[in-house]
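Engineer: Below is the sequence, then the predicted model.
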Amino acid sequence: MMGLRLLLALAYPVFAHLASARADGAWAALAMADLVLFLLLEPLLARRGWALALVALCLLGLWAISLSRYALMPLLAPPVLFIALVSWLFGRSLRRGRTPLITRIVKGLYAQAGMPMSAELHRYSRQLTLAWAALLGLLAVANLWLALSAVPSGLLHQLGHAPPWPVSDEQWSLFANVLNYGILGLFFVAEYQLRKRRFPHRPYRSAVDFVTQMARLGPRFWSQLLR
């Protein structure tokens, strides 16, 4: 299931960008259908009747919207909502009485390897949690601004208002469905290089090993992490 979920996640920005670049309602419907399958994958694989019915209703609605002037509008929401949600999850973990999200991950990695976690690493992981929350929050705000400003499919234009700083649908999509991931990837790589220098004694040897070690924490760890 994890592989299929990853495939659906990777397919969404491709479909969404093709829809915006070509102003094609069919691609937009395909992108949103991909997202519906991603969100309902587990109950669908379990053959839950309610999930099958909900998917059928969503597909019918997406087909109807794809034939209208609002075909591309549903694509405006996911880059804002999902990134804002992840930013909130990082930020929520910084509240008093909670353990910062990245601190919990680092604790899991070090405990798995039987290594102690220093006070400096505790501070660093908290600062990194804050940095991720801030970066994701800024991207969510930027995505919202572009979703309002896109022409002709942006929210303001569809409501009959001229956006003060208009951008094309393709420019919106380039940022929301391509550059977002590039910015996040660049931040991850830069932070990893900094972490290598500051903490040379760690339970992983490379970026690939880091991802492998995180996967070994197991689904139970990751499901509890976001509670």
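Structural biologist: Sure thing, it's come through. Everything quoted here is computed from the prediction, not taken from an experiment.

Engineer: contacts and neighbour counts: CA atoms only from here.
Structural biologist: OK.

Engineer: Against which helices or strands is the biggest helix by length in the chain packed?
Structural biologist: Ranked by number of residues, the top helix in the chain under DSSP state H is helix 119-149. Helix 119-149 makes packing contacts with helix 77-92, helix 101-113, helix 155-158, helix 169-174 when contacts are defined by 3 or more CA pairs under 8 Å, 6 or more residues apart in numbering; DSSP states H and E.

Engineer: buried stuff in the first one?
Structural biologist: What it means is helix 77-92. With burial defined by 16 or more other CA atoms under 10 Å, the residues of helix 77-92 counted as buried are 78, 79, 80, 83, 84, 86, 87, 88, 89, 90, 91, 92.

Engineer: take a look at this one as well, against the first:
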Amino acid sequence: MTLSARVLTALAIAYPFVSHFGVTLGAPVVPLLWLCLMFWASLPGRPRSPVLLALALACPVAAVIAHLAGHADLALRLPPVIICFAFAWIFGRTLRPGHTALISQIGERMRGELPEPVARYGHRLTVVWTLFFVILGLECILLGLFASPFWWSLFTNYINYALIALLFVVEYPIRRRVLRDLEHTPFIDSLRGSLRLDLR
């Protein structure tokens, strides 16, 4: 892992805590600027372009403007919605006819060509993850519209991540039961493989 990737990972892990304390302490501009740091940390290694340079300069300016206009809290409520629906799209687009479901793609990278029952299970699990992220996205919208900053932050920065982890944990024994004839990898290895998503 490169230094920039390590920095980005550290910033991403810390973001929920920064966001929660920024919201609850009345300083939502802080997590907005933290998002700018995450964007800057993702730039090394990418082809340089005027668009990326403009975005890199615009991010902190937009954060400060939102803060001065009194809309930093509103701006901070957008990223969770965008992220959830982005993941729903990443999973859902692979369900189109003629495409291999994303979970099945991960299985093929780990095991090679999959037997039909395993590929079918991967397709169904991809549907589950797609619907899961759609539901989370709708939840983020409703919380952003009707919940207090504290409850919005509690769900989007902590509870939703716990729900994602719970789905990983609950799915593993179900997989072992449904595909009982398959030689299963340990849970940690399975989790590592699942996290290596090809987002292209």
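Structural biologist: Alright, I've got the coordinates. Keep in mind that this is a model prediction, so the values were computed, not measured.

Engineer: and residue 26 of structure 1, which of the helices and strands packed on helix 119-149 of structure 1 is closest to it?
Structural biologist: Nearest to residue 26 of structure 1 among these is helix 169-174; the distance by CA to CA comes to 15.6 Å.

Engineer: Which residues belonging to that closest one are considered buried?
Structural biologist: Buried residues in helix 169-174 of structure 1, counting neighbours by 16+ other CA under 10 Å, are found at 169, 170, 171, 172, 173, 174.

Engineer: Would you mind putting these into TSV with distance to residue 135 of structure 1 alongside?
Structural biologist: Formatted as TSV, the entries for the buried residues of helix 169-174 of structure 1 read as follows, by distance: CA to CA, whole Å:
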residue	distance to residue 135 of structure 1
169	23
170	23
171	20
172	18
173	19
174	18
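
Engineer: excluding its backbone neighbours, what's nearest the residue nearest the centre of structure 2?
Structural biologist: Computing the C-alpha centroid of structure 2 and ranking residues by CA atoms, centre = their mean puts residue 83 first, at 5.6 Å. Leaving out its chain neighbours, the residue that sits closest to residue 83 of structure 2 by CA to CA, 6 or more residues apart in numbering is residue 137, at 7.9 Å.

Engineer: For the one you found, what is the corresponding residue in structure 1?
Structural biologist: Taking TM-score structural alignment as the criterion, the aligned counterpart of residue 137 of structure 2 in structure 1 is residue 140.

Engineer: do the same with residue 116 of structure 2
Structural biologist: Mapped onto structure 1 by TM-score structural alignment, residue 116 of structure 2 lines up with residue 119.

Engineer: show me the residues around that match that make contact.
Structural biologist: Contacts of residue 119 of structure 1 were listed using CA atoms under 8 Å, 6 or more residues apart in numbering, and none were found.

Engineer: After alignment, which residue of structure 1 pairs with residue 178 of structure 2?
Structural biologist: Taking TM-score structural alignment as the criterion, the aligned counterpart of residue 178 of structure 2 in structure 1 is residue 198.

Engineer: ugh, typo on my part, it should be residue 31 of structure 2
Structural biologist: Taking TM-score structural alignment as the alignment basis, one finds that residue 31 of structure 2 is matched in structure 1 by residue 28.

Engineer: Can you get me a residue count around its match?
Structural biologist: The burial count assigned to residue 28 of structure 1 is 28, neighbours taken as other CA atoms under 10 Å.

Engineer: what does residue 133 of structure 1 give?
Structural biologist: The number of residues packed near residue 133 of structure 1 is 23, by other CA under 10 Å.

Engineer: How about residue 58 of structure 2?
Structural biologist: If you count neighbours by other CA under 10 Å, residue 58 of structure 2 ends up with 13.

Engineer: so what secondary structure elements neighbour the host helix or strand of it?
Structural biologist: When secondary structure is defined using DSSP states H and E, the element that contains residue 58 of structure 2 is helix 50-68. Contacts of helix 50-68 of structure 2 with other secondary structure elements, assessed using 3+ CA pairs under 8 Å, 6+ apart, are made with helix 29-41, helix 72-76.

Engineer: Please identify which of these is closest to residue 2 of structure 2.
Structural biologist: Residue 2 of structure 2 sits nearest to helix 29-41 of all the helices and strands packed on helix 50-68 of structure 2, at 11.2 Å, using CA to CA.

Engineer: okay, the angle between the closest one and helix 78-92?
Structural biologist: 40 degrees (axes from the mean of the first three to the mean of the last three CA atoms, to 10 degrees).

Engineer: can you list the residues that contact helix 29-41 of structure 2?
Structural biologist: Here helix 29-41 of structure 2 has contacts from 4-5, 7-8, 11-12, 15, 18-19, 22, 56, 59-60, 63-64, 66-67, 72-73, 76, using CA under 8 Å, 6+ apart.
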